[in-house]
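Participant: dropping a prediction and its sequence here:
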Amino acid sequence: MQTGYYAATGGMVAQFNRMDTIATNLANANTAGYKHDQLITGDFARLYKEARDTLPLNNNTTESAQFLNRSLSRVPQITDSYTDFSQGTLQKTDNTLDVALGKEGQFFAVQTPQGIRLTRDGLFTLNGDGKLVTKQGYEVLPNDYFKSKSTITINPQDEIVTIDRNGLISNNIPGSTKMVANKQLMIVEPQNLRMLKKEGDGLYIPDPAEELTPIDNSGNVMQGYTEKSNVNAVNEMVALVEANRLVGMYQKAMDAQMNDMNRDAIEKIAVTHR
């Protein structure tokens, strides 16, 4: 078996996966609140060492190790992936319904057809019914949603709408400058960010085992701002070029294994002497 060929193939597949992730990051470089993904590359040997003690070989682990293909064990593998939830740059927009969170790890809660989802994208707007919604039309939830089951409604005719640092929305009485309290945005802070799953449109599926608890005094809500993506386009482009070059190197290695070495084998080893 030409182990070098399989090692190069595994390395090429790993770089293809890496390029897909980088392409997704670059495509969302200008998406508000987007958090970039990262892959971790390892090898089969490490995975084997982590799992061999749990294999159903109680007394044969040592003996079975002699059959481990040492060349194949070094094939690069995508061993894990994670999302970088670090804070993106805050950009001032001065739009009344643009809201950003000044602390990483906190999210707005929205209602989707699939259930409650979390997002960092605070570019909100009003739909035809005066409900506060996301760009995709998902209703933004208030902190009393689990009790009231109601959403946030703002009269489009209100000239003054303010959102304080805790997410409390206030609007003026029509024809006056007197402000009255409305609803408060639901801000949540999951305990384990690694349990969040991306769903698209800047949404995250919360851990079903963790109860969502609204934060009444987050102190991190900023009206008139938006959080930009935390993708560093320069770093991603450098990584894309690196991955592309590695694919080329693996391709040459595969070609050498299948063509040059096989040709040598045919021309030299298979020579018969009369």
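Facilitator: Here it is on my side, so go on.
Participant: use CA for all of it now, contacts and neighbours both
Facilitator: Noted.
Participant: what's the distance between stretch 95-106 and the middle of its chain?
Facilitator: Between the centre of stretch 95-106 and the centre of its chain there are 18 Å (CA atoms, centre = their mean, to the nearest Å).
Participant: quick one: residue 73 and residue 42 touch, right?
Facilitator: No - Residue 73 lies out of contact with residue 42 (CA atoms under 8 Å); the separation is 10.4 Å.
Participant: surely residue 225 is in contact with residue 88?
Facilitator: No - between residue 225 and residue 88 there is no contact under CA under 8 Å: 11.8 Å.
Participant: what about versus this one:
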Amino acid sequence: MIRGLYTAAAGMVAQQRKHDTVTQNIANLNTNGYKQVESLVRSFPEMQLSRSGDSSLGSKVIGSLNTGVFAEESMSMNVQGDLIPSDKITDFALYSDLRVTNPNTGEAIPFDASGKYISDNGDVIYKPQAYFTVQDKEGNVKYTRDGSFQVDAEGRLLSSTGDEVLSDNGEPIRLTGAMNQFKVNEQGQLVNPLTGALTGERLGITIVDDPYQLVREGNGNYVLSSDRAGSARLLGAEDRVQVKQGFLERSTVDSAQSMVDLTAALRAYEANQKVIQFYDKSLDKAVNEIGRV
């Protein structure tokens, strides 16, 4: 009976965390470049039950027992968001359709809606994603999909959180001339608006081969640990990534599905709560009524 209490309590904790995750998604419904987060719920390892006592009764193995579930981790769904026009020249959005070729067949790998592919051998491959590269005041490099940039009095191109936007050579971008003449082509290269010639400078766009290795830092920024730095590289000429000036990427949060998930988590939480109340009444009866007899 006590085991049932622990199982129901574990279910309540898991549903509470799922509820918090969905609430976070809803709160960021209008956050530029935000990627919806999914809370992964998994079961605890199964236990093998064996009967103790008289060996003459046969096999001692009874079977396996599962002791409930837990919210193991929260994962961002790194998929392309819709692009919306903002008509602001310092706003940028990335349209990323990067492809990975199957080395055995030479064909493009068909990723699912979450950007994941599982081969026949069980190997998991994730779809690479592109990110703007920024740098904070301490010199730490970060990645973001929020292209709502601004220009300060010194001509520095800054992110919405005040971080410096880096070029492809790792240096902060500084603009000169009239701001209404600031122009970037679809390859992220800065263009001279008067002559149409390339200035030789390009927005620093980083390709992360496994975006699930990124650590969410907050304010739309991600970081890579030092041991994962090898999975990041600069945008190449063959990469299918476009920079859209005057656009912003919407969040990937599905508001309708979020409300369904929110309600489902609440109902599951209440169901586990009812189970605990049932066990509590049973224990009360066993202690205060049966124990008195």
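Facilitator: Great, that's in hand. As the structure is a prediction and not an experimental result, all values here were calculated from the model.
Participant: now do the strands in the stretch 151-293 of structure 2.
Facilitator: Ranges of strands in the stretch 151-293 of structure 2, per DSSP state E, counting those that start in this stretch, are 157-158, 164-165, 189-191, 198-202, 205-208, 215-218, 221-223, 232-234, 241-245, 247-249.
Participant: hmm, who's touching the last one?
Facilitator: Read that as strand 247-249 of structure 2. Outside strand 247-249 of structure 2, the residues that touch it by CA atoms under 8 Å, 6 or more residues apart in numbering are 32-33, 81-88, 91-94, 145-148.
Participant: that one maps to which residues in structure 1?
Facilitator: Aligned by TM-score structural alignment, strand 247-249 of structure 2 corresponds to residues 225-227 of structure 1.
Participant: and the matching stretch, how far from structure 2 on average?
Facilitator: Compared with structure 2 after fitting, stretch 225-227 of structure 1 has a mean deviation of 0.6 Å; criterion: mean CA distance after the TM-score superposition for structure 1.
Participant: follow-up on the earlier one: among the strands of the stretch 151-293 of structure 2, which is the most enclosed?
Facilitator: Among the strands of the stretch 151-293 of structure 2, the stretch with the highest mean neighbour count (mean count of other CA atoms under 10 Å) is strand 164-165, at a mean of 27.
Participant: what is the corresponding segment of structure 1 for that one?
Facilitator: Strand 164-165 of structure 2 corresponds to residues 139-140 of structure 1 when matched by TM-score structural alignment.
Participant: in stretch 71-81 of structure 2, what counts as buried?
Facilitator: 71, 75-81 (16 or more other CA atoms under 10 Å).
Participant: give the aligned range of it in structure 1.
Facilitator: Aligned using TM-score structural alignment, stretch 71-81 of structure 2 spans residues 78-88 in structure 1.
Participant: next structured bit after the helix or strand residue 22 of structure 2 falls within?
Facilitator: Element membership for residue 22 of structure 2 (DSSP states H and E) is helix 2-27. Downstream of helix 2-27 of structure 2, the next assigned helix or strand under DSSP H and E is strand 37-43.
Participant: could you list every residue that touches residue 224 of structure 2?
Facilitator: Per CA under 8 Å, 6+ apart, neighbours of residue 224 of structure 2: 142, 213-215.
Participant: what's it aligned with over in structure 1?
Facilitator: In structure 1, residue 224 of structure 2 lands on residue 206 (TM-score structural alignment).
Participant: tell me how far residue 31 of structure 2 lies from residue 81 of structure 2.
Facilitator: 11 Å (CA to CA, to the nearest Å).
Participant: now for those two: what residues contact both?
Facilitator: What both residue 31 of structure 2 and residue 81 touch, as defined by CA under 8 Å, 6+ apart, is the set 250-251.
Participant: the equivalent of residue 269 of structure 2 over in structure 1: neighbouring residues, count only.
Facilitator: In structure 1, the residue paired with residue 269 of structure 2 is residue 247, using TM-score structural alignment. Close neighbours of residue 247 of structure 1, defined as other CA atoms under 10 Å, add up to 21.
Participant: which element is residue 45 of structure 1 on?
Facilitator: helix 44-51.
Participant: buried set for that helix?
Facilitator: Neighbour counts over helix 44-51 of structure 1 (16+ other CA under 10 Å) mark 44-45 as buried.
Participant: and if you look at stretch 148-159 of structure 1?
Facilitator: Using 16+ other CA under 10 Å as the test for burial, stretch 148-159 of structure 1 gives 151-154.
Participant: likewise stretch 123-137 of structure 1?
Facilitator: Neighbour-count burial for stretch 123-137 of structure 1 [16+ other CA under 10 Å]: 123-127, 131-134, 137.
Participant: dump these to CSV, plus distance to residue 68 of structure 1.
Facilitator: Formatted as CSV, the buried residues of stretch 123-137 of structure 1 follow (distance: CA to CA, whole Å):
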residue, distance to residue 68 of structure 1
123, 54
124, 56
125, 59
126, 61
127, 61
131, 61
132, 59
133, 56
134, 53
137, 54
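Participant: from residue 111 of structure 1, how far off is the equivalent of residue 215 of structure 2 over in structure 1?
Facilitator: Correspondence of residue 215 of structure 2 to structure 1, assessed by TM-score structural alignment: residue 197. To residue 111 of structure 1, residue 197 of structure 1 is 16 Å away according to CA to CA.
Participant: again, but for residue 125 of structure 1
Facilitator: Going from residue 125 of structure 1 to residue 111 of structure 1 by CA to CA gives 15 Å.
Participant: which residues does the residue nearest the centre of structure 2 contact?
Facilitator: Centroid check for structure 2 by CA atoms, centre = their mean gives residue 76 as the closest residue, at 1.3 Å. Neighbour list for residue 76 of structure 2: 35-38, 212 [criterion: CA under 8 Å, 6+ apart].
Participant: now a ChimeraX select for only the buried ones of these.
Facilitator: A single ChimeraX command is used to select the members of the contacts of residue 76 of structure 2 judged buried by 16+ other CA under 10 Å:
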select :35,36,37,212
